[in-house]
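> Just a sequence and a predicted model for now, questions to come.
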Amino acid sequence: MLRSTSLHRTLVAILAVVALAACGGTTRGSDAAEGDGGGGNERSANPDAEIQEGLKIAFLPKEIDNPYMTIMDEGGTTAVAETGGEGKAVGPSDASASSQVSYINTLIQQQQDAIVIAANDPNAVAPALKDAMSQDIAVVTVDSDAAKDARHVFVNQASAEEIALTQVELITKQIGGSGKIAILSATPNATNQNAWIAIMEEELKKPEYADIELVATVYGDDDDQKSFQEAQALLRSHPDLKGIVSPTTVGIAAAARYLSSSPYKGKVALTGLGTPNQMRQFVKNGTVTEFALWDPAELGYLAGYAAAALASGQISGAEGETFEAGKLGERTIGADGEVILGPPTVFDAENIDDYDF
């Protein structure tokens, strides 16, 4: 009888160890079982876990042919390669949320370990992203956020305040502190653009900006030709416009191209967010004096490491968690799962040749 009881206890102990080993790893599927029962949206974290090799991580930009997005996703796939994983960029040729949804569904079917997405619309992509999360796919948003319950981590360029206030400061200086200005944005539902615009609008209500009037906000849908036409239409509707702020790399380049060959060159200030390689010719020919941006390759690189850490179970997206991001060093997750790259850089004729992206 004692031998039977002892053998039973031994078998129970062995089975417990086997079960613990099966549940304690960082393979796909483990985190979903440890969530709140709501489809696996919550993930557990083990800071001592190693980054898994062979992770499949897909990057889904707003638009596959957007030069800024291309640079960002190249940075992301570089990071994934450094972790021993397989990264790829796929996406629509138009900046529409519905197109992104179909790609998300395909990536779910492919059983990617993580999806990194720059959302065109925060809510339109949410159901598909939640479906991905319910199937234990780590979801990271980068550059433009989705609904907070539809991703684990948001990798942001800089704080919304830093980006918005930098653009207000630049346009104020360039128009001499007074005059009419307009905003040429991307899509009407772009999360990041709308957050920056809202802050800019509030800032411009302050007494020190009493002589500046924001007369219009228009949208080029992150399409080069439409952005060009919107810039042209702004000057037709407001021939006394003093400045344009375009917080989108596609928009600022298109507006610069229009101004550079128009009678408004040197008379209408243009600033916003652009890459040095896009804007170099317009800075050197006097169309643009200053603009700002962060390094999109580093933004994608940070997102790639965040995705690998999530998929490996190192982090869950909770505030205060840390992870190593290669050459960018240790990063800490802030409130609402946000990780910030850093403040924007201002580019002008003196420093633009120091950058190549």
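Nice, I can see it.
> going forward, measure contacts between C-alpha atoms and count neighbours the same way
Noted.
> What are the buried residues along stretch 182-200?
Neighbour counts over stretch 182-200 (16 or more other C-alpha atoms under 10 Å) mark 182-187, 189-194, 196-197, 199-200 as buried.
> Give me the subset of those lying in helices.
Taking DSSP state H, the ones among the buried residues of stretch 182-200 that sit in helices are 191-194, 196-197, 199-200.
> circling back: biggest separation within the buried residues of stretch 182-200, which pair?
The two members of the buried residues of stretch 182-200 with the most space between them (C-alpha to C-alpha) are 182 and 191, at 19.1 Å.
> tell me the strands in the stretch 51-200 of the chain, going along the chain?
Assignment of strands within the stretch 51-200 of the chain using DSSP state E, counting those that start in this stretch yields the ranges 56-60, 86-89, 114-117, 138-142, 153-156, 179-185.
> Include distance to residue 210 when you put those strands into CSV, please.
Compiled in CSV, the strands of the stretch 51-200 of the chain are given as follows (distance: least, C-alpha to C-alpha, whole Å):
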stretch, distance to residue 210
strand 56-60, 41
strand 86-89, 45
strand 114-117, 39
strand 138-142, 35
strand 153-156, 31
strand 179-185, 10
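> closest one to residue 340 among those strands?
Comparing the strands of the stretch 51-200 of the chain by C-alpha to C-alpha, strand 153-156 comes nearest, at 4.8 Å.
> Show me what the closest one packs onto, helices and strands only.
Contact here means 3 or more C-alpha pairs under 8 Å, 6 or more residues apart in numbering; DSSP states H and E; on that basis strand 153-156 packs against strand 138-142, helix 296-311, strand 338-340.
> Give me the contacts around that strand.
Counting by C-alpha atoms under 8 Å, 6 or more residues apart in numbering, strand 153-156 makes contact with 139-145, 299, 302-303, 306, 317, 336-341, all of which sit outside it.
> Take this one as well and set it beside the first:
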Amino acid sequence: MKKLFICLVLVMAVILASGLASAEGRYAVIFKSAGNPFGEKLMDGFEKAVKEFGGEAILKAPAEPTAEAQIQMIEQLIAQHVDAIAISANDYDALEPALKKAMRRGIKVVSLDSAVNPDSRDVHINQANPELIGRVEVQAIYEMIGEEGQIAVLSATSQASNQNLWIEWMKKELKKPKYSNVELVKVAYGDDLRDKSVSETEALLKTYPELKGIIAPTTVGIAAAGKVLTDKGLKGEVYLTGLGLPSEMAEYIKNGVCPWMYLWNPIDLGYLGAYAAHALVTGDINGEVGDTFNAGFLGEKEVIQAGEGTEIMLGAPFKFDVVNIDKWKEVY
């Protein structure tokens, strides 16, 4: 009887401790894959926000960037009865059954960075205007290559919704008459894996010996391409731009391989995703157009209409060049 009493006391202590640790709920974030520096910073920001409002953060990322791996993680989180899931999706549609199941169980769902379809989420967190991202990268490479020549895109996975949307806008920008002497020869996919991104860059250079520019709208891809171009001594022959982490790209910006690039702060992106999830859990917002909430140091944010569904915008892409890279490489 005494042993039974002690066991009950211990169980109650664990339950109480768990309740105190997650007084504001349990918030999970799933990134595309493990070992991605952008994803690691995003999860750092997510965890920071969750700690600020007193919740428990659960950080997850599969070994490979596949929808199947993310679905397994979603099922695990459903079984753990989390309050919210934020996800950077490996596929726009494939996660729908699992995420709908989560929503039926009362779990709030936020997509961020790479979206899922509107039926699979309460709201999407968008890092910047997709049209602006796509167009500004084309404008950059156009200037770098002297307004003519062959260019290629080195993307992440072929199913990544954010990458595909940016590439759509790149192609629309390229239809303008001013780009008549610019040819997009290929969109290659490095799957956000360093070694494959290196191989794809080398293949582009071999297949298109007249290639003058590469746009890599992925932090893994642009760093891999920067190394290849540097190692091959192609500064001034093949130019590089896209979306990169300052800490990884400082060398290539300084040596001139990548004169400038763009990005937003992934820490802030994860931070905003957590606060949006919290606002959904507490009922401050429903993910409808016009909803507003406080997002910590980011201030008040508003839910706006997206092409499909609704979203919350972090801000405009930021330009990194030789003038400011030393400052920002110490930040992220």
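Good, I have the coordinates. Being a predicted model, the structure only gives us computed values, none of them experimental.
> Among the helices and strands packed on strand 153-156 of the first structure, which comes closest to residue 8 of the first structure?
Comparison of those against residue 8 of the first structure by C-alpha to C-alpha identifies helix 296-311 as nearest, at 37.5 Å.
> State the span of the second structure onto which that closest one is aligned.
Across the second structure, the stretch matching helix 296-311 of the first structure (TM-score structural alignment) is residues 266-281.
> With the first structure overlaid, how far apart is that stretch on average?
After superposition onto the first structure, stretch 266-281 of the second structure sits on average 0.5 Å from its aligned residues (mean C-alpha distance after the TM-score superposition for the first structure).
> Give me the residues contacting that stretch.
Under C-alpha under 8 Å, 6+ apart, the answer for stretch 266-281 of the second structure is 27, 38-39, 41-50, 83-86, 108-113, 125, 127, 285-287, 293-296, 298, 314.
> got it, and stretch 45-55 of the second structure?
By C-alpha under 8 Å, 6+ apart, stretch 45-55 of the second structure touches 21-27, 29, 56-59, 266-275, 296.
> Give me the buried entries from those residues.
Applying 16+ other C-alpha under 10 Å to the contacts of stretch 45-55 of the second structure flags 22, 24-27, 29, 56-59, 266-275 as buried.
> could you list every residue that touches the most centrally placed residue in the first structure?
Geometric centre of the first structure, nearest residue: residue 143, 1.5 Å, by C-alpha atoms, centre = their mean. The neighbours of residue 143 of the first structure, taking C-alpha under 8 Å, 6+ apart as the test, are 118, 155-157, 192, 299.
> Counting residues, which helix of the second structure comes out longest?
Under DSSP H, the second structure gives helix 2-21 as its longest helix.
> overlap between the contacts of residue 143 of the first structure and the second structure?
Mapping the contacts of residue 143 of the first structure onto the second structure (both residues aligned by TM-score structural alignment, their matches' C-alpha atoms under 8 Å) leaves 118, 155-157, 192, 299 still in contact.
> Show me which of those is closest to residue 23 of the first structure.
residue 155 (28.9 Å).
> What's that closest one aligned with over in the second structure?
Alignment note: residue 155 of the first structure maps to residue 125 in the second structure; criterion TM-score structural alignment.
> Any idea how many residues pack against its match?
Residues near residue 125 of the second structure, counting by other C-alpha atoms under 10 Å, number 26.
> go on, residue 148 of the first structure?
Burial of residue 148 of the first structure is recorded as 16 neighbouring residues (other C-alpha under 10 Å).
> Quick one: residues contacting it.
Residue 148 of the first structure neighbours (C-alpha under 8 Å, 6+ apart): residue 336.
> Tell me how far it lies from residue 336 of the first structure.
7 Å (C-alpha to C-alpha, to the nearest Å).
> same deal with residue 162 of the first structure?
For residue 162 of the first structure, the distance to residue 336 of the first structure (C-alpha to C-alpha) stands at 18 Å.
> now swap in residue 216 of the first structure and tell me
Residue 216 of the first structure is 32 Å from residue 336 of the first structure, by C-alpha to C-alpha.
> Same check on residue 234 of the first structure?
Taken as C-alpha to C-alpha, the span from residue 234 of the first structure to residue 336 of the first structure is 37 Å.
> who's in contact with the residue mapped onto residue 251 of the first structure from the second structure?
Taking TM-score structural alignment, the alignment pairs residue 251 of the first structure with residue 221 from the second structure. Neighbour list for residue 221 of the second structure: 154-156, 190, 192-194, 197-198 [criterion: C-alpha under 8 Å, 6+ apart].
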